[in-house]
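In: got a structure for you, letters missing:
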């Protein structure tokens, strides 16, 4: 199935010019200091940062078999938030051409000219540099290398290349999305045992049904911007199949964690919330295949709840 065609779209971000900078300056002047601060905060995509930290802290607790040192936890939280925020700001800079075309993103700071592109670029680079400096100074080489690799992969490999060229962008982009689990674990122990990789697998596979549900909701948006998300370029049957496969892989990965030193507190939680997650995925696939009205955001929101509850169980298990 070919991708829906729309008017030509630039295939890559262009360098900021004097007009962009001037327009951004006017936007800042008209919006006031408060609006500008909120715009810079929004460049970091706080909801994504929050979700990443939800997985990082429990992973650190499990690695420490209890509470890691408060100082280390603070460093990893701040460093991780800055890394994720910096990578997101750079993502906004790179994607400003397509963000302007999508209803979901056209009100972001760059398309609305509240922040000038050059300023967003500098902001993202500074956040990334500070995060790496923190990790290098107060953690260890493994956690630092993983942090650098995650930022570079997200912006240079995923945003610049994969997102714009392949329907498998969500799959390969999941590597950096699941990296905070490894970074948190590595910061505590300096190593990555099987339990760390099992948690990584949970988050990695979880991202597929989570973001496919979002892509179904905004299918027209992605098509307009020329982004080959799976729901844009593939049949409904193919999308449903991948949602089901990756939901099952998510739940199975969560169960693999159980025998790796976890108690029934985690195991029973994983079974219960996993069953509900599977139920929602099968419900969406069934209604979609029948041509009935679907609510993909129901699966999207439940998947967030699933991950939060599951990692809360990881943290509780580590404490007990």
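Out: Yes, it's here. Note that the structure is a prediction, hence the values are computed from the model and not measured.
In: CA atoms for contacts and neighbours, from now on please.
Out: Will do.
In: ok, which stretches of the stretch 51-200 of the chain are helices?
Out: Applying DSSP state H, counting those that start in this stretch to the stretch 51-200 of the chain gives helices spanning 70-94, 96-99, 117-138, 141-152, 163-165, 169-189, 194-217.
In: and residue 35, which of those is closest to it?
Out: Nearest to residue 35, of all the helices of the stretch 51-200 of the chain, is helix 117-138, at 14.7 Å by Cα to Cα.
In: the closest one: which residues count as buried?
Out: Within helix 117-138, the residues that qualify as buried are 117-121, 123-125, 127-132, 134-136, counting by 16 or more other Cα atoms under 10 Å.
In: what is it packed up against?
Out: For helix 117-138, the packing partners by 3 or more Cα pairs under 8 Å, 6 or more residues apart in numbering; DSSP states H and E come out as helix 18-43, helix 70-94, helix 141-152.
In: for it, give me every contacting residue.
Out: 16, 20-21, 24, 40, 43, 72, 75-76, 78-83, 85-90, 92-93, 110, 143-144, 147-148, 151 (Cα atoms under 8 Å, 6 or more residues apart in numbering).
In: before we move on, what about stretch 58-74?
Out: Contacts of stretch 58-74 (Cα under 8 Å, 6+ apart): 57, 138-139, 181-182, 184-185, 187-189, 196, 199, 311-312, 314-315, 317-320.
In: residues of that stretch that come out buried?
Out: Across stretch 58-74, burial judged by 16+ other Cα under 10 Å covers 58-64, 66-68, 72-73.
In: what does stretch 169-183 give?
Out: Neighbour-count burial for stretch 169-183 [16+ other Cα under 10 Å]: 169-170, 172-183.
In: may I see those organised as a markdown table, with distance to residue 205 added?
Out: Shown next, in a markdown table, are these (distance: Cα to Cα, whole Å):
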| residue | distance to residue 205 |
| --- | --- |
| 169 | 13 |
| 170 | 10 |
| 172 | 11 |
| 173 | 11 |
| 174 | 8 |
| 175 | 10 |
| 176 | 12 |
| 177 | 10 |
| 178 | 9 |
| 179 | 12 |
| 180 | 14 |
| 181 | 13 |
| 182 | 15 |
| 183 | 18 |
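In: comparison target below:
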């Protein structure tokens, strides 16, 4: 599961304010002040953690904790879990940038990442990523519980070793199996509350596991040339769009099934069931639209990125539905 950083490290040169008829009171702000220097130093490191990716991961963690608790968990537990999870995800993303720095400089989408531009040295990035990872695991073990720490360690290993080092450059199914790392936050959130996992947590894992390919492959379609130039065999690089779209539809159907199985397994209300089905069918229709465009370009105008954005909307609204359902009086 990957998105651009919202943090801007650009600095304004100067600012001024004046009132007509009043003496000149222009104030110049030096771009070399302490705050500006701090932003230039810290900003690139923050960008390496891919904050928007972390945001999406945390969107699934909190609703899972609410579902596991059957209400709002304690604020302290939620804060500790989210802080530890964010740090762990940031660590994995930094190490991903370190390992992929050779192909990042080739791809237009990633050539402005701080290691490529020289804002952060490879060695500094490696140290930062490792320290952040160790700190996140220690934090979770001490502030949450050992089960959550172990699951978090597994998530980092799956993403850094399984996906980035082994799968990404070797198989078109890289994002399918490597994407399992993005499913781990629901297991971590569930274990933070209960101390373990359950069939409900497994179904939530399944929802995100099957959601990941139809979420990421449209992005790969848009940046197909980038991946091809870098030698990364994403499925849209090595297969026709019709094959990619059909596989997206199959994964989406499995995703919908997992989301609906929560009703009997966890005892979700009919309201959640209706919302989950409606959201699932809406997203499925967007994938079918992509297939229609691939088979008959003149008949369909749906672009791949619209499916990508729809996938984010789907997961966000489904997560909200899971959280809200806990508080329904029936």
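Out: The structure has been received and is ready for your questions. Just so you know, these numbers come straight off a predicted model, no measurement behind them.
In: before we move on, the earlier item: do you know which of the helices and strands packed on helix 117-138 of the first structure lies nearest residue 160 of the first structure?
Out: Closest approach to residue 160 of the first structure among those is made by helix 70-94 (7.1 Å; Cα to Cα).
In: that closest one maps to which residues in the second structure?
Out: Aligned by TM-score structural alignment, helix 70-94 of the first structure falls on residues 75-99 of the second structure.
In: what's the mean distance for the matching stretch versus the first structure?
Out: Compared with the first structure after fitting, stretch 75-99 of the second structure deviates on average by 0.4 Å (mean Cα distance after the TM-score superposition for the first structure).
In: got the buried residues for that stretch?
Out: 77-78, 80-99.
In: ok, the buried residues of stretch 169-183 of the first structure vs residue 291 of the first structure, which is closest?
Out: Each of these was scored against residue 291 of the first structure by Cα to Cα, and residue 170 proved nearest at 24.7 Å.
In: what's residue 138 of the second structure aligned with over in the first structure?
Out: Counting by TM-score structural alignment, residue 138 of the second structure corresponds to residue 133 in the first structure.
In: ok, that match to residue 144 of the first structure distance?
Out: Plainly put, residue 133 of the first structure is 8 Å away from residue 144 of the first structure if you go by Cα to Cα, to the nearest Å.
In: how about residue 209 of the first structure?
Out: Applying Cα to Cα to residue 209 of the first structure and residue 144 of the first structure gives a distance of 29 Å.
In: more crowded one of the two?
Out: A count of neighbours by other Cα atoms under 10 Å puts residue 209 above the other of residue 209 of the first structure and residue 144, at 27 against 23.
In: give me the aligned partner of the more buried one over in the second structure.
Out: Aligned by TM-score structural alignment, residue 209 of the first structure pairs with residue 214 of the second structure.
In: measure the closest residue to that match other than its chain neighbours to residue 224 of the second structure for me?
Out: Excluding the flanking residues, the one nearest residue 214 of the second structure by Cα to Cα, 6 or more residues apart in numbering is residue 248, at 4.7 Å. Distance of residue 248 of the second structure to residue 224 of the second structure, computed by Cα to Cα: 16 Å.
In: the two: who's more crowded?
Out: residue 248 (26 against 21).
In: which position in the first structure pairs with that one?
Out: For residue 248 of the second structure, the aligned position in the first structure is residue 243, judged by TM-score structural alignment.
In: and if you look at residue 321 of the second structure?
Out: By TM-score structural alignment, residue 321 of the second structure lines up with residue 313.
In: my guess is its match contacts residue 265, does it?
Out: Yes. Taking contacts as Cα atoms under 8 Å, residue 313 of the first structure lies within contact range of residue 265: 6.9 Å.
In: pick out whichever of the two has more residues nearby.
Out: A count of neighbours by other Cα under 10 Å puts residue 313 above the other of residue 313 of the first structure and residue 265, at 21 against 14.
In: give me the distance between that one and residue 63 of the first structure.
Out: Using Cα to Cα, residue 313 of the first structure is found at 14 Å from residue 63 of the first structure.
In: tell me which residues of the one helix or strand residue 250 of the first structure maps to come out buried.
Out: Secondary structure assignment for residue 250 of the first structure, by DSSP states H and E: helix 236-257. Neighbour counts over helix 236-257 of the first structure (16+ other Cα under 10 Å) mark 236, 239-240, 242-257 as buried.
In: kindly report the same for stretch 152-163 of the second structure.
Out: Counting neighbours by 16+ other Cα under 10 Å, one finds that the buried residues in stretch 152-163 of the second structure are 152-153, 155-163.
In: which part of the first structure lines up with that stretch?
Out: Using TM-score structural alignment, stretch 152-163 of the second structure pairs with 147-158 in the first structure.
In: start and end of that stretch, how far apart?
Out: Its first and final residues considered, stretch 147-158 of the first structure spans 15 Å by Cα to Cα.
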